[in-house]
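Visitor: Sequence plus predicted model, see below.
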Amino acid sequence: MKITVLSENTVPVSFGLTGEHGLSFCIENQGKTFLFDTGQTGIAVSNAKKLGIDLKKTEAVVLSHGHYDHADGLEAVLKEIGHPVKIIAHPSVFDAKYIVSANSKRYIGMKLRKEFIEGFLKASFEFHKSFTEIFPGVYMTGEVPFTNPYEKIPDALQVEKNGKLEKDFFEDDNSLILESGKGLIVLLGCAHRGIINILSSVKEKLNQPIHAVIGGAHLHDTGNEQFDFVKNYLKKEKIALLAPSHCTGIPKIFELQKDLHEKVQPAFCGSVFEF
């Protein structure tokens, strides 16, 4: 199994790639190639070429949720793939999402509509709300329950329902789980429902040890109480690799490294993980 970061906020200088506020992974596993998220602008396509990855081999695209920085690279990616593929997501992925403050409201949902993707880009959709095996040994979490009092979604993240804005509880938030000989590999998009809620759900569903956790943990704006809860949980778990990125935030990644030491290896743009 090989996992390559095609799009992410940070690029090591020596890689010669381009970064963006976004996230995209290419997964090559058991003869299948598929993407988890597409980044924001299509940079995933140019970075894939520089990394020697042929996106035309892609069989499917899995979307973690409907935010622009994970899904707006979809048009460029599908055009590069050049043949009809399956897009796997939660049915709420097209909900109108906003970030709201006292003086502003900014749209942060997907720009593409389902009709355009199906009609013009010739992709098809497979929607799941619950935990599902999407390929042999590959699962999507579906709607993860909130099981602790610490991981909370900021009130500023909202969704439009029936013409009114309300707090977004991210029904569409999905993570990927891949079985490997070393244990489970968990890929996070943004972990809006909480990294610990997600890992607890994965352990309950599959009853297997978690070997690695890779991706966005949405810790950049967390307070001390929530961050300490997450950090202490991760210290107790026998996870061999924690590879945070994107919305985890660089300062929080460094704080995790202080306590978890060599287990923490940031998943920056161009990073490759093999299991």
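Guide: Perfect, I can see it now.
Visitor: only C-alpha atoms for contact and neighbour calcs from this point on.
Guide: Will do.
Visitor: And the one helix or strand A48 maps to, what does it pack against?
Guide: Using DSSP states H and E, the element containing A48 is helix 43-50. The contact analysis (3 or more C-alpha pairs under 8 Å, 6 or more residues apart in numbering; DSSP states H and E) places helix 43-50 against strand 2-7, helix 74-81.
Visitor: And here is the other one:
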Amino acid sequence: MTKKILKTITQKSNNLLQRLVYELDFRINNPMNRLLNDFQHLFRKNGLNICYNRFISRDYKLDKKNILIAIDSPAVVEYRKWLKPEMEFIAEISFANYYNLKHYYCPRELYIANDTHVYLKPSREYKKNRLVSMIYSNSKILEGHKFRHKVAELFKDQIDRYGTGADPSKKTTDLKKIITLDKYMFQIAIENGKYPEYVSEKFYDCVKTRTIPIYPGGEKAIKKMGFDREGILFFDTIEDLEKIFDEKVSKSTYKKKKDAIDYNLKRLIEIRNERKLNFFFNTLK
């Protein structure tokens, strides 16, 4: 087994990185200890070493062949300064390819199976009788946080706002996210930062509930994953968003996009099933 893994890396393949991501996918809501211990035990025998998220600096070893796993939002990775210019890695799993490595894998589908906030219920009928919602916290640290607050304030008369950003007196645990999607045709979903290959559950939760995401970012990843962009309203600036509200936020637009909405839900289910099969077959190897 160890010889096969070494051969895979030597041959400049990303199969190993994909397998790591399949493992990560099914532990995304759980502590990483078991996964890291399993792989570290195997890798360290051959001078390999995993450096994961906030533990990167702690786990980085000069005398090892380090593998980087930075799968949080790139905005968080950069703000927390988890990476140092002098660090060297032989392979990387991330949303940004920070070290421009040849042995690189982008886990753009990683959060597609994350049902932490909203469960996937394909047969559920959603009675969409409200237009636009937005959920955001009271955090104002990252650029995405600040942009959320700006959008929420500028469009407060046109959207229903939820979360501690809208009402600081409320606890995060007081709100079930499904309430912000269930009856809504559209939701403004803003990530912590805008990156072409980063997509989180903020986008996927909309797709699960047949809600059209009004989304600034991730367009490259969304295209690669095969979603129908007709079922998504992309924007970059406040001016773009104003135009969307003036021209596209309506019951008639939602009805016109029904085929794209249905297709995107179908595509999400297909990707989830593909990942489950890949995980199953890789565990048999």
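Guide: The structure has been received and is ready for your questions. Model, not experiment: these values are computed from the prediction.
Visitor: Got a TM-score for the pair?
Guide: Remark: TM-score between the superposed chains equals 0.30 [TM-score structural alignment, normalised by the length of the first structure]; 139 aligned residues with a C-alpha RMSD of 6.1 Å.
Visitor: sorry, back to before: pick the most buried one from the helices and strands packed on helix 43-50 of the first structure.
Guide: Highest mean neighbour count among those (mean count of other C-alpha atoms under 10 Å): strand 2-7, with a mean of 26.
Visitor: Mind giving me the packing neighbours of that strand?
Guide: strand 24-29, helix 43-50, strand 272-274.
Visitor: again, only this time at 10 Å
Guide: Contacts defined by 3 or more C-alpha pairs under 10 Å, 6 or more residues apart in numbering; DSSP states H and E place strand 2-7 of the first structure against strand 24-29, strand 32-36, helix 43-50, strand 210-216, strand 272-274.
Visitor: circling back to that earlier point, out of the helices and strands packed on helix 43-50 of the first structure, which is closest to E274 of the first structure?
Guide: E274 of the first structure lies closest to strand 2-7 among these, at 4.5 Å (C-alpha to C-alpha).
Visitor: can you give me the angle that closest one makes with strand 32-36?
Guide: Relative orientation of strand 2-7 of the first structure and strand 32-36, computed by axes from the mean of the first three to the mean of the last three C-alpha atoms, to 10 degrees: 40 degrees.
Visitor: K276 of the second structure: neighbouring residues, count only.
Guide: 16 (other C-alpha atoms under 10 Å).
Visitor: where's it, which helix or strand?
Guide: helix 258-284.
Visitor: which parts of the helix or strand that E78 of the second structure is a member of are buried?
Guide: In the assignment (DSSP H and E), E78 of the second structure maps to helix 74-80. Within helix 74-80 of the second structure, the residues scored as buried using 16 or more other C-alpha atoms under 10 Å are 74-77.
Visitor: Going by distance to F39 of the second structure, which of those wins?
Guide: If you rank the buried residues of helix 74-80 of the second structure by distance to F39 of the second structure using C-alpha to C-alpha, V77 comes first, at 22.4 Å.
Visitor: follow-up on the earlier one: just put the buried residues of helix 74-80 of the second structure in a markdown table and tack on distance to D259 of the second structure.
Guide: Below are the buried residues of helix 74-80 of the second structure laid out as a markdown table (distance: C-alpha to C-alpha, whole Å):
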| residue | distance to D259 of the second structure |
| --- | --- |
| P74 | 33 |
| A75 | 33 |
| V76 | 35 |
| V77 | 37 |
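Visitor: List just the nearest of these to Q187 of the second structure.
Guide: Closest approach between these and Q187 of the second structure, by C-alpha to C-alpha: A75, at 21.6 Å.
Visitor: Quick check: that closest one vs G144 of the second structure, distance?
Guide: 8 Å (C-alpha to C-alpha, to the nearest Å).
Visitor: same check, this time on K251 of the second structure
Guide: Between K251 of the second structure and G144 of the second structure the computed distance is 28 Å (C-alpha to C-alpha).
Visitor: T132 of the first structure - how many residues pack around it?
Guide: T132 of the first structure: 13 neighbours (other C-alpha under 10 Å).
Visitor: Check I93 of the second structure too.
Guide: 24.
Visitor: Are we agreed that it is in a strand?
Guide: Yes. Under DSSP: H, G, I helix; E, B strand; the rest coil, I93 of the second structure falls within a strand.
Visitor: Might one say that it is in contact with Y105?
Guide: Yes. Contact criterion C-alpha atoms under 10 Å: I93 of the second structure and Y105 qualify, at 5.0 Å.
Visitor: list residues touching both of the two?
Guide: 14, 17-18, 20-21, 69 (C-alpha atoms under 10 Å, 6 or more residues apart in numbering).
Visitor: Scan these and report the most crowded one.
Guide: Ranked by neighbour count (other C-alpha under 10 Å), the shared contacts of I93 and Y105 of the second structure have V21 at the top, with 24 neighbours.
Visitor: what angle sits between the strand or helix carrying that one and helix 258-284?
Guide: Counting by DSSP H and E, the element that carries V21 of the second structure is helix 15-25. Computed by the same axes, to 10 degrees, the angle separating helix 15-25 of the second structure from helix 258-284 equals 110 degrees.
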